[in-house]
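Asker: what follows is a protein structure lacking sequence information:
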């Protein structure tokens, strides 16, 4: 373990008084000793600012807080990166928490300066039951993409700054503008077959709201910005895994909103997605990873859904209508 490497835990906070103490306590309970918390209060109107200030007063060497007008989670994370003092940073959402050995496990794989260390996550309910768990494994082609959120990883801060990696102010997929370009910019990465991040199945969270519709969600804007950010390789083509990732994201967006949209709008959005892919990801119809067993490391459901979308559109349409 590299015990002298300082790690900054970056937490955007907005009206999180119900879960914030659990989140902060999970960081303070880490078995790895060299860390700081950088919490950005994004204009909270509940008791979150007072909770943060109390922790900063009790742990002045560990906890730093900045209060600011509300500008969204993306801007809060970008500001936290600026304020961080650590050689590495990790992101934590205000209603989630870490296992006690999270930092210890990932820091032990920093080695000689890995740009990113990838870990896994679980999805616990309030009653303690676990809905799902994702653990990446070295050698799996999908491992760097297994967790597309920014959290459950360590990032070398100078690597982020040198590559101008930031979060996009959008109401959907804001993490992806940061995490996917980071994968392509990294020179050295480590995949750790370990799960220590708890992504709470919070029924009040925007990402977990059931029956949501596509109305107002900026899927096209976020995905277009991502395509522009990653660009093409030396041969002038988009990377094959990136092509697959974009198809998969589009498919996910359809399933995310199908119950709220209803079958007719979901069918219309499927047509629009295909047109968007034709314009922005021109090789998607020959997606090399749209296969039953590919990419290795992705979930079975995601592989099947993407394969049907690319290779069997009528079957995909039927699957989209299923409850």
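Answerer: Okay, I see it. Keep in mind that this is a model prediction, so the values were computed, not measured.
Asker: please make it C-alpha for all contacts and neighbour counts, starting now.
Answerer: Noted.
Asker: surely residue 239 meets residue 245?
Answerer: No: assessed by Cα atoms under 8 Å, residue 239 is found out of contact with residue 245, at 9.8 Å.
Asker: who's in contact with the strand or helix carrying residue 51?
Answerer: Counting by DSSP states H and E, the element that carries residue 51 is helix 48-58. Outside of helix 48-58, the residues within contact range by Cα atoms under 8 Å, 6 or more residues apart in numbering are 13-17, 20-21, 39, 41, 62-65, 67.
Asker: rerun that using 6 Å as the cut-off
Answerer: The list of residues contacting helix 48-58 from outside it, by Cα atoms under 6 Å, 6 or more residues apart in numbering, reads 15-17, 63-64.
Asker: tell me the gap between that helix and the middle of its chain.
Answerer: Between the mean C-alpha point of helix 48-58 and the mean C-alpha point of its chain there is a distance of 26 Å (Cα atoms, centre = their mean, to the nearest Å).
Asker: and what of stretch 59-73?
Answerer: Distance, stretch centre to chain centre, for stretch 59-73: 21 Å (Cα atoms, centre = their mean).
Asker: now do the same end-to-end measure for that stretch.
Answerer: Start to finish, the residues bounding stretch 59-73 are 24 Å apart (Cα to Cα, to the nearest Å).
Asker: report the buried residues of stretch 280-287.
Answerer: Using 16 or more other Cα atoms under 10 Å as the test for burial, stretch 280-287 gives 280-281, 283-285, 287.
Asker: stretch 107-127 now?
Answerer: 107, 109-110, 113-125.
Asker: equivalent analysis for stretch 219-227, please.
Answerer: With burial defined by 16+ other Cα under 10 Å, the residues of stretch 219-227 counted as buried are 219, 222-224, 226-227.
Asker: which residues of the chain fall in helices?
Answerer: Taking DSSP state H as the test, the helices found in the chain are 20-28, 48-58, 73-83, 102-107, 157-162, 176-185, 219-230, 240-280, 300-311, 313-321.
Asker: contacts for the fourth one?
Answerer: Contacts of helix 102-107 from elsewhere in the structure, counted by Cα under 6 Å, 6+ apart, are 32, 196.
Asker: what about residue 60, neighbour count?
Answerer: Using other Cα atoms under 10 Å, residue 60 is surrounded by 13 other residues.
Asker: for residue 4, same thing?
Answerer: The local packing count at residue 4 equals 11, with neighbours defined by other Cα under 10 Å.
Asker: so how far is residue 149 from it?
Answerer: 27 Å.
Asker: one more: residue 215?
Answerer: Where residue 149 is concerned, residue 215 sits at a distance of 22 Å (Cα to Cα).
Asker: compare the two (neighbour count), which wins?
Answerer: Looking at residue 215 and residue 149 with other Cα under 10 Å, you find the greater number of neighbours at residue 149, namely 17 against 9.
Asker: could you report the neighbour count for residue 63?
Answerer: 22.
Asker: identify the residues contacting residue 158.
Answerer: With the criterion set at Cα under 6 Å, 6+ apart, residue 158 makes contact with nothing.
Asker: where's it relative to residue 241, distance?
Answerer: Separation of residue 158 from residue 241 (Cα to Cα): 26 Å.
Asker: one more to weigh against that first structure:
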């Protein structure tokens, strides 16, 4: 390329040869042509993905490939970040795809004055086999900075619906915001790991622009949606929320602990649902005992959540009244609903 690319598109790849063509076709057909595309093959073992990545690099000079030992999704996109040269980064997971106008439209909303410290984000669509669901930020479309942005930073975590979508995807993020905050990335976090990088990036950004158009398509794979007993989930929730609290404290966000505690409770909704749906004999007793632990009980008592979703209202009632009888009733309701909808 004759000049520095406008955007670096970073695509981690691990055994996704089935979906990568959809992803790459959407990127290569982008209206914005001055881009660099970095495919990071994270030690794929399917016998197809590495060669497919190389094939794209051989066909288009904008594409280059990093082949590395398997280290997980976070290590893959970090490798792409370090290899990038553009001022703005865009992350795409290799089983997802984007609309052809996404890069051009988002780049048109960047500001030369804020190019080292801004985030431009679209909304996205969840693509299931027989269903499409739009997901939007709850803040208004347009630009946010100054006092308005400071206020948003006090509401990043713990809301029923995200004030700002915290995925690293569907965004243009100033490269400097990512590079300066890689120190917060922790490979041991397996739940909501994107929050590790997007929370500090959002805290440091001086300008946030939100589009209300869904340019990004997030593919859900049925096999990955199974519910099951996860012994490590509580530890993951604690690790994630402790990390969030440290980040927000480091960034001098005044309500750091409150946000982290509220996020903890929101994630407990997921824990309770998954455990009760797992159907192992001790599920109800395990959830009941967990919710009665002093630390968790005090978080529930001291932080009042606003809940509008009907299923979450049921779960929240069970969290506040964690008797085995109540949780058994909730379990039966969840399993009956699942049977009707599956």
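Answerer: Structure received. Everything numeric here is computed off the predicted structure, so don't read it as measured data.
Asker: may I have the TM-score of the superposed chains?
Answerer: These two chains, once laid on top of each other, score a TM-score of 0.80 by TM-score structural alignment, normalised by the length of structure 1; 305 aligned residues with a Cα RMSD of 3.3 Å.
Asker: follow-up on the earlier one: any chance of the buried residues of stretch 219-227 of structure 1 in CSV, plus distance to residue 323 of structure 1?
Answerer: Listed next are these as CSV, based on distance: Cα to Cα, whole Å:
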residue, distance to residue 323 of structure 1
219, 22
222, 27
223, 26
224, 29
226, 30
227, 31
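Asker: residue 269 of structure 1: which of these is nearest?
Answerer: When these are compared for distance to residue 269 of structure 1, the smallest value, 11.0 Å, is given by residue 219; criterion: Cα to Cα.
Asker: show me what counts as buried in the helix holding residue 51 of structure 1.
Answerer: Burial within helix 48-58 of structure 1, assessed by neighbour count using 16+ other Cα under 10 Å, is assigned to 48-49, 51-53, 55-56.
Asker: if we can go back for a sec, what's the closest of the buried residues of stretch 219-227 of structure 1 to residue 101 of structure 1?
Answerer: For the buried residues of stretch 219-227 of structure 1, the nearest to residue 101 of structure 1 is residue 226 (32.8 Å; Cα to Cα).
Asker: which residue sits closest to that closest one, ignoring its sequence neighbours?
Answerer: Spatially, and ignoring its direct neighbours in sequence, residue 226 of structure 1 is nearest to residue 177 (5.3 Å; Cα to Cα, 6 or more residues apart in numbering).
Asker: counterpart of that neighbour over in structure 2?
Answerer: Taking TM-score structural alignment as the alignment basis, one finds that residue 177 of structure 1 is matched in structure 2 by residue 196.
Asker: quick one on the thing from earlier: can you lay out the buried residues of stretch 280-287 of structure 1 as CSV showing distance to residue 202 of structure 1?
Answerer: Written out in CSV, the entries for the buried residues of stretch 280-287 of structure 1 read as follows (distance: Cα to Cα, whole Å):
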residue, distance to residue 202 of structure 1
280, 34
281, 34
283, 37
284, 34
285, 36
287, 34
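Asker: find the residue at the geometric middle of structure 2.
Answerer: The geometric centre of structure 2, computed from its C-alpha atoms, lies nearest to residue 167 (Cα atoms, centre = their mean), at 3.1 Å.
Asker: what's residue 256 of structure 2 aligned with over in structure 1?
Answerer: Aligned by TM-score structural alignment, residue 256 of structure 2 pairs with residue 238 of structure 1.
Asker: and its match, what is it in contact with?
Answerer: Listed by Cα under 6 Å, 6+ apart, the contact set of residue 238 of structure 1 reads residue 232.
Asker: whereabouts in structure 1 does the lengthiest strand in structure 2 align?
Answerer: When secondary structure is assigned using DSSP state E, the longest strand within structure 2 turns out to be strand 207-219. Counting by TM-score structural alignment, strand 207-219 of structure 2 pairs with residues 188-200 of structure 1.
Asker: just the buried residues of that stretch, please?
Answerer: Buried residues in stretch 188-200 of structure 1, defined by neighbour count with 16+ other Cα under 10 Å: 189-200.
Asker: one step back: between the helices of structure 1, which one is closest to residue 96 of structure 1.
Answerer: The closest of those to residue 96 of structure 1 is helix 20-28. By Cα to Cα, the value is 5.8 Å.
Asker: what are the contacting residues of the closest one?
Answerer: With Cα under 6 Å, 6+ apart, helix 20-28 of structure 1 has contacts from 94, 96-98.
Asker: make CSV from those and add distance to residue 184 of structure 1 and neighbour count to it.
Answerer: Rendered in CSV, the data for those read as follows (distance: Cα to Cα, whole Å; neighbours: other Cα atoms under 10 Å):
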residue, distance to residue 184 of structure 1, neighbour count
94, 28, 24
96, 27, 21
97, 28, 23
98, 26, 24
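Asker: distance to residue 271 of structure 1 added to the residues you listed, as a markdown table?
Answerer: Written out in a markdown table, the entries for these read as follows (distance: Cα to Cα, whole Å):
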| residue | distance to residue 271 of structure 1 |
| --- | --- |
| 94 | 37 |
| 96 | 36 |
| 97 | 39 |
| 98 | 40 |
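Asker: from these, which ones fall inside strands?
Answerer: Per DSSP E, these map to strands at 97-98.
Asker: identify the farthest-apart pair in the contacts of helix 20-28 of structure 1.
Answerer: Checking the contacts of helix 20-28 of structure 1 against each other with Cα to Cα, the farthest-apart pair comes out as 94 and 98, at 11.0 Å.
Asker: follow-up on the earlier one: of all the helices of structure 1, which one is nearest residue 140 of structure 1?
Answerer: Comparing the helices of structure 1 under Cα to Cα, the one sitting nearest is helix 240-280, at 12.1 Å.
Asker: relative to helix 313-321, how tilted is that closest one?
Answerer: Using axes from the mean of the first three to the mean of the last three Cα atoms, to 10 degrees, the direction of helix 240-280 of structure 1 lies 100 degrees away from that of helix 313-321.
Asker: hmm, back to that, so what does the residue nearest to the centre of structure 2 match up with in structure 1?
Answerer: Checking with TM-score structural alignment, residue 167 of structure 2 has residue 149 as its match.
Asker: can you tell me how far the nearest residue to its match once chain neighbours are set aside sits from residue 91 of structure 1?
Answerer: Counting by Cα to Cα, 6+ apart, the nearest residue to residue 149 of structure 1 once its immediate chain neighbours are dropped is residue 175, at 5.6 Å. Using Cα to Cα, we find residue 175 of structure 1 at a distance of 11 Å from residue 91 of structure 1.
Asker: cool, and residue 71 of structure 1?
Answerer: Taking Cα to Cα as the criterion, residue 71 of structure 1 is separated from residue 91 of structure 1 by 18 Å.
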